[in-house]
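> the amino acid sequence is not available; the structure is as follows:
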């Protein structure tokens, strides 16, 4: 009888161990830009709210500069990228790197700011220096919009810096202008409200080019071979980010404290206002396949300025099986 009882106890223990293992979240490593950046916007919320674990994954976010991000994602050192702009995904594909844009997180918005009285339009920057993170596709998209306004970006003297350095250049007035985007733009204006923003006519130019105002821009991408091996994890990853975006929208003040944890109360207030408005932030979590037409328009813009040497494959736009 004692032997039978001992056996039952062992079987029960094994069952508990198996259940525990089955329920353990799947570890994932995702490379992202360091803050301030859109790729670093939702990760602190995901971790603080444990939304990854809730959806059965345990994400480790690894921060990199734009150039390092591109190199390490394209090489396959990281199979998942959370600062994936469409144009970098498209370019990687044309170079033989088989990757796919899983879902969109943010639509495009960018700006050029200046403190110089002699800089009123983009054409005024020709022959002058401008600080920018040239390795990003926000800059590539800016290049396209600048050309629509008759400016020649080849005549800008670009001081290339990583995204965290852009605010410093603007605050110190170390260049005639600075090209940047959210959340750095809002953080900058909270510190130096008299900065002047040059009108890029983004909505009008895009509407003229595509007939639409939607510009899918940055999201989560993966190597296709990883996706083929981990199909069940993709919807869990999407749910994690979607719930984070919904929580941010519903709790802007709390979210701002997580996103700008090292910022001042004024910085956090500005981020909360940015979230409420969402016009410049452009948070828009959607499956890539649901914005296929708009993605192809972004590819067309990239080809028109010779950033993309060829049309990216249809496989770069992820299609959820059965969707």
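Here it is on my side, so go on. Since the structure is predicted, the reported quantities are computational estimates derived from the model, not experimental observations.

> going forward, measure contacts between C-alpha atoms and count neighbours the same way
Fine.

> now do the strands in the stretch 151-300 of the chain.
Per DSSP state E, counting those that start in this stretch, the stretch 151-300 of the chain has strands spanning 157-160, 177-180, 196-198, 216-223, 283-287. These are given in chain order.

> of those, which is nearest residue 30?
Taking C-alpha to C-alpha, strand 216-223 is the member of the strands of the stretch 151-300 of the chain nearest to residue 30, at 9.0 Å.

> could I get the strands of the stretch 151-300 of the chain as CSV with distance to residue 294?
As requested, the strands of the stretch 151-300 of the chain are arranged in CSV below (distance: least, C-alpha to C-alpha, whole Å):
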stretch, distance to residue 294
strand 157-160, 29
strand 177-180, 23
strand 196-198, 25
strand 216-223, 7
strand 283-287, 12
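
> and of those, who's closest to residue 275?
The closest approach between residue 275 and any of the strands of the stretch 151-300 of the chain, judged by C-alpha to C-alpha, belongs to strand 283-287 at 8.4 Å.

> give me the contacts around the closest one.
Residues outside strand 283-287 that contact it (C-alpha atoms under 8 Å, 6 or more residues apart in numbering) are 102-107, 241-242, 245, 318.

> what residues does stretch 241-249 touch?
Under C-alpha under 8 Å, 6+ apart, the answer for stretch 241-249 is 42, 45-46, 51, 254-255, 275-276, 283, 285.

> just the buried subset of the residues you listed, written out for ChimeraX, thanks.
Here is the ChimeraX command that selects the buried residues among the contacts of stretch 241-249 (16 or more other C-alpha atoms under 10 Å):
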select :42,45,46,51,255,275,276,283,285
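
> against that first model, consider the following:
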């Protein structure tokens, strides 16, 4: 794998060659056709506008009706959704880009109003998150509501979720996605199994570090068997703070992340994507250990600017950097980096839900000159 230390140089990831190392981070934007949470031509336009990224990582896609936790998020579990995503992928490819599908199960970060009738969220243990999610209130209006207490997954339930990840990965590849990314970060289901604060099981999925990592590796193994390990990435967020979905992933965070890195490297997956948080400092030496243990590409994401992104590449501690908010208001972000152009600022009022305003109406740099 090429380790050229320049943000604007190509990078080999799995079977792909990325045009640059400026990636678009996965960002929930809550815009889909209803009913059915189907991607639309507007979504295709949005992703197509940003196709100059080395790799676009899609917003999280619920892998099944029971995996959903937020209103209006486009899924990947029906034929209509798959056809909608195919339009998105085709637009990205027509504009010369590459795109990964982020496969998402929210676990306990959910509310019955966005789940099939009679269902409750599922999690490793029946521990309610002291957090809110974007669902529907008692009047049926979109609102931030308290998460419900989840049901603890049975062994059969765990096996069923693994197969949901597999089916979603197959549908994503059939829709043309170049890679699939497993959402194992930010307090959602995979990370809930890793943390002792959310996983209090006493069976083979709980207790020891190895047991808590078992579900994640079972998902990776099953998805890799279905679509090829070289097409699979995973997002992790060690030291995810309690402010993020009531997740305290600090106990054994270093040990379990390095354990996973070595296990994932042995499986030959394409990349490991770290979601970082402002004010959370990684322990000294952690990044170097991660680099030593994982031989695929390492992506980082979380508040990076052009200079800090370049710096971590120069240090050899990451291969590419994903940007979130900068890509919202700067659809041609790599070109702006080339030109050292001033970046436009996004309108936070239009991040979630709505129409083209604050979504596809940010102009490219060329149109401003």
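Received, thanks. Keep in mind it's a predicted model, so treat the numbers as computed, not measured.

> TM-score of the superposed pair?
Both chains were compared after superposition, and using TM-score structural alignment, normalised by the length of the first structure their TM-score is 0.27; 151 aligned residues with a C-alpha RMSD of 6.9 Å.

> residue 83 of the first structure is nearest to which of the strands of the stretch 151-300 of the first structure?
Taking C-alpha to C-alpha as the criterion, strand 216-223 is the member of the strands of the stretch 151-300 of the first structure that comes nearest to residue 83 of the first structure, at 6.1 Å.

> elements contacting that closest one?
Under the contact definition 3 or more C-alpha pairs under 8 Å, 6 or more residues apart in numbering; DSSP states H and E, strand 216-223 of the first structure sits against strand 80-85, helix 86-94, strand 99-107, helix 292-304.

> so it versus strand 80-85, what angle?
150 degrees (axes from the mean of the first three to the mean of the last three C-alpha atoms, to 10 degrees).

> now the angle from strand 216-223 of the first structure to helix 292-304?
Per the same axes, to 10 degrees, the angle that strand 216-223 of the first structure makes with helix 292-304 is 90 degrees.

> what angle separates strand 216-223 of the first structure from strand 283-287?
Angle between the axes of strand 216-223 of the first structure and strand 283-287 is 50 degrees (criterion: the same axes, to 10 degrees).

> distance of residue 122 of the second structure relative to residue 83 of the second structure?
For residue 122 of the second structure, the distance to residue 83 of the second structure under the criterion C-alpha to C-alpha, to the nearest Å works out to 28 Å.

> try residue 184 of the second structure
25 Å.

> so between those two, which is more surrounded?
Per other C-alpha atoms under 10 Å, whichever of residue 184 of the second structure and residue 83 has more neighbours is residue 184, with 27 against 19.

> now do the contacts for the more buried one.
Applying C-alpha under 8 Å, 6+ apart, the residues near residue 184 of the second structure are 190-191, 216, 234-237.

> got those as JSON lines, with secondary structure columns?
Listed next are the contacts of residue 184 of the second structure as JSON lines, based on DSSP: H, G, I helix; E, B strand; the rest coil:
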{"residue": "190", "secondary structure": "helix"}
{"residue": "191", "secondary structure": "helix"}
{"residue": "216", "secondary structure": "helix"}
{"residue": "234", "secondary structure": "strand"}
{"residue": "235", "secondary structure": "strand"}
{"residue": "236", "secondary structure": "strand"}
{"residue": "237", "secondary structure": "coil"}
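
> can you pick the most crowded of these?
Among those, residue 191 has more neighbours than the rest - 30 neighbours, counting by other C-alpha under 10 Å.

> now the strands for the stretch 201-350 of the second structure?
232-236, 271-275, 297-301, 320-323.

> just name the most buried of those strands.
The highest average neighbour count among these, using mean count of other C-alpha atoms under 10 Å, belongs to strand 320-323 at a mean of 28.

> that one - contacts with which helices or strands?
With contacts defined as 3+ C-alpha pairs under 8 Å, 6+ apart, the secondary structure elements packing on strand 320-323 of the second structure are strand 22-24, strand 297-301.

> turn these into a markdown table, including distance to residue 171 of the second structure.
Below are these laid out as a markdown table (distance: least, C-alpha to C-alpha, whole Å):
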| stretch | distance to residue 171 of the second structure |
| --- | --- |
| strand 22-24 | 22 |
| strand 297-301 | 24 |
